[in-house]
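>>> below: sequence and its predicted model.
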Amino acid sequence: MEKIVFLDRATLAPQIKLRKPGFAHEFVEYEKTAPEDVLTRLAGATIAITNKVALTKEVLDRLPGLKLVAVAATGTDCVDKAACQHRGIAVANIRGYALNTVPEHTFALMLALRRNLVAYRNDVLAGVWQKSGQFCFFDHPIHDLGGARLGIIGEGVLGQRVAEIGKAFGMVPMFAAHKGKQGLGPLYTPWSEVLATSDVISIHSPLTPETRNMLAMPEFRAMKRKPLIINTARGGLVDEGALVQALDEGLISGAGFDVTDGEPPRMDSPLMRVAGRPNVILTPHVAWASDEAQQALADQLVDNIENFVGGKPTNLVQSAY
């Protein structure tokens, strides 16, 4: 009989139904798990489920019965995959569930900032409308999406979907060539051109050593059209201190971020210090989290586990062999 342990069930909303696998098993779930409790809670487990709880080499080396790590997310950086490979532990992840929710959140941020909705809402609540003496007022600039140049960093399924929606708005999407690389084919616009000509830059890249801080002061200073910066991908892709400096110097017109470098962020972190500005929107890593997307994730998670136990594994990022 398999023993399945879910280390951080609270990373899925309580209304999301997680069906139990259709084979003999013991299922144990914890709302949250501190690092010092991981080993104890996984003792005797054959299948571990984690979203953000780290599974380190030190822990994995002491779990001889573990056969599968089922990650309840797409990113697998919380798992030491080299240690899993050494011990013959398979790792599976979730794919394709966020095709609507992340792009929709991206455009919610984009529309709110391009049309200055936060600033106008604040003014309405402060009574500025009544003081204006006419039917409307123009204290903050409003820009259409139609005709704007949309620079997209990351050409995966989410970046592609953002491009499709951008075209529907009449935007001109451009996929940025990978930083520091040339000759990547007709899909791509040179990195320097995307920086210089975009009205909005939307990030949809994984976080790797190569992509960390891919946008910093040199890049912000190359942004001639003072674009919005939208990040619904990963914290750490943008140098947050440099982002604040770029906002202060007027090098960019605003920022819509759903992710931070360290989550939750410290109250004195760069993004938290500017989160109250009308041209900054910071949301708590919820772009992925529509009810529909979370349910699709939960269903796929159990599918991955059932398929692995049934001998037909799916969504493996690393085989057990």
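Perfect, I can see it now. Quick caveat, the model's predicted, so the values are computed rather than measured.
>>> going forward, measure contacts between C-alpha atoms and count neighbours the same way
OK.
>>> contacts only, for Thr189.
Neighbouring residues of Thr189 by CA atoms under 8 Å, 6 or more residues apart in numbering: Met174, Phe175, Ala176, Ala177.
>>> tell me, how many residues neighbour the last one?
Taking other CA atoms under 10 Å as the neighbour definition, Ala177 ends up with a count of 24.
>>> list the contacts of it.
By CA under 8 Å, 6+ apart, the neighbours of Ala177 are Ile153, Leu184, Tyr188, Thr189, Pro190, Trp191.
>>> got another one to weigh against that:
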Amino acid sequence: MSKDNEEPHHIVAIEAIHCKIPSFTLPSPHTKAIYNWTTPSELESRVKDATIIITTTIRLNAEILNPLKTPKLRLIVILASGTDCVDKDAARDRGIPVCNCPSTNIDSVSEHAIGLYFAVRRKLVDMTNSVRNVPDSLDFDTEWKSSGSLKGKLKSIDGGAPLLCSQETMGIVGFGNLGRRIRGIAVGLGMNVIIAERKGEEERAREGRVGFEEVLKRSTVLVLCLPRTPETEKLISTEEFRMMKAQTVLINVGRGGDCG
């Protein structure tokens, strides 16, 4: 960043749709360009003169980080906790720092995870649709009209009622700040919570951790709170699904690539 006093910064926010880009106070003059969204075809022309790029999910790969494409670039800021949208090796090779915002969305994502659990376990979407989708003809029988109840739709895969929170065992895979926050909420709801050891580390499980495969077998709710890395890609696949109980609810608030 030794060039800070030699030329003004040009700050380019390529993805301002997610949150408002603040005003900046810098010791030297600067310009900024703010775009609500940037398509792949627009990216190169928008960042070619940038000294600072602000992104959230739009990928900055090795091609766009080539000095020929972004010759003035000196800093990348990610308005998110994850950093997988940036080719960090390419940035490191050029000495470009990559800054993110860790733990900024812990509360919202953890509450979203619990909301997803209730939506799936209690089949809220299906139940809502059943209530709202009333046929125009009064002569057409619906489950509600014929039986006076929708409890048949609410039944679990084993034919019983959906599990109560006090009957659930939540397995958490990924025990960083997000996983810890989800555990706190789940315990408050009366769930039994177990924390998974890293896959393949069953024989060296740390205190308070349970072997990865055992967590899959015991959990009635499985929550993934993982970043996307080569180690976590397709962490849950066919073999892992076969280990789970039939009524297990899988909630992934990490990255889509963790399941495959």
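Right, received. Where do you want to start? Everything quoted here is computed from the prediction, not taken from an experiment.
>>> just give the TM-score of the two.
Here the superposed chains carry a TM-score of 0.83, computed using TM-score structural alignment, normalised by the length of the second structure; 233 aligned residues with a CA RMSD of 1.7 Å.
>>> what's the farthest-apart pair in the contacts of Ala177 of the first structure?
Ile153 and Leu184 (13.7 Å; CA to CA).
>>> neighbour count winner among the two?
Ile153 (23 against 11).
>>> so what corresponds to the more buried one in the second structure?
Here Ile153 of the first structure is matched to Val173 in the second structure, going by TM-score structural alignment.
>>> look up how far Thr232 of the second structure lies from its match.
Distance, Val173 of the second structure to Thr232 of the second structure, by CA to CA, to the nearest Å: 10 Å.
>>> swap in Pro40 of the second structure?
According to CA to CA, Pro40 of the second structure and Thr232 of the second structure sit 26 Å apart.
>>> do Ser110 of the second structure as well
For Ser110 of the second structure, the distance to Thr232 of the second structure - CA to CA - is 20 Å.
>>> next one: Gln247 of the second structure
24 Å.
>>> can you pick out the residue with more neighbours from these two?
Thr232 (18 against 15).
>>> how about the longest helix seen in the second structure: buried residues?
Longest helix in the second structure, counting residues (DSSP state H): helix 106-121. Residues of helix 106-121 of the second structure classed as buried: Ile106, Val109, Ser110, Ala113, Ile114, Leu116, Tyr117, Arg121 (neighbour count, 16 or more other CA atoms under 10 Å).
>>> now do stretch 241-250 of the second structure
Going by neighbour count (16+ other CA under 10 Å), the buried part of stretch 241-250 of the second structure is Met244, Thr248, Val249, Leu250.
>>> what's the separation between the residue most central in space within the first structure and Phe169 of the first structure?
Closest to where the C-alpha atoms of the first structure average out (CA atoms, centre = their mean) is Ala233, at 3.2 Å. Here Ala233 of the first structure is placed at a distance of 22 Å from Phe169 of the first structure (CA to CA).
>>> re earlier: which one of the buried residues of stretch 241-250 of the second structure is nearest to Lys145 of the second structure?
Minimum distance to Lys145 of the second structure across these is 30.1 Å, recorded for Val249 (CA to CA).
>>> tell me the contacts of that closest one?
Tyr117, Val120, Arg121, Thr220, Val221, Leu222.
>>> repeat that for Arg59 of the second structure.
Cys85, Val86.
>>> now do 10 Å
By CA atoms under 10 Å, 6 or more residues apart in numbering, Arg59 of the second structure lies in contact with Pro40, Leu43, Thr83, Asp84, Cys85, Val86, Asp87.
>>> strands of the stretch 1-150 of the first structure, start to end?
Applying DSSP state E, counting those that start in this stretch to the stretch 1-150 of the first structure gives strands spanning 2-6, 25-29, 47-50, 68-71, 90-92, 149-153.
>>> would you turn those strands into TSV with distance to Asp248 of the first structure?
Below are the strands of the stretch 1-150 of the first structure laid out as TSV (distance: least, CA to CA, whole Å):
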stretch	distance to Asp248 of the first structure
strand 2-6	44
strand 25-29	46
strand 47-50	39
strand 68-71	39
strand 90-92	43
strand 149-153	22
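>>> longest helix in the first structure, please.
Under DSSP H, the first structure gives helix 291-309 as its longest helix.
>>> after it comes which helix or strand?
strand 316-318 (DSSP states H and E).
>>> what segments of the stretch 151-300 of the first structure are strands?
Assigned by DSSP E, counting those that start in this stretch, the strands in the stretch 151-300 of the first structure fall at 172-176, 188-189, 200-203, 228-231, 254-257, 280-282.
>>> would you mind putting the ones you listed into JSON lines with distance to Ala216 of the first structure alongside?
Formatted as JSON lines, the strands of the stretch 151-300 of the first structure follow (distance: least, CA to CA, whole Å):
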{"stretch": "strand 172-176", "distance to Ala216 of the first structure": "16"}
{"stretch": "strand 188-189", "distance to Ala216 of the first structure": "20"}
{"stretch": "strand 200-203", "distance to Ala216 of the first structure": "13"}
{"stretch": "strand 228-231", "distance to Ala216 of the first structure": "12"}
{"stretch": "strand 254-257", "distance to Ala216 of the first structure": "14"}
{"stretch": "strand 280-282", "distance to Ala216 of the first structure": "17"}
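>>> how about those strands, which one is nearest Ala119 of the first structure?
strand 280-282 (10.0 Å).
>>> now do the same for Gly256 of the first structure: its match in the second structure.
So, by TM-score structural alignment, Gly256 of the first structure is left unmatched.
>>> was I right about Gly256 of the first structure contacting Asn231?
Yes: applying CA atoms under 10 Å, one finds Gly256 of the first structure in contact with Asn231, separated by 6.4 Å.
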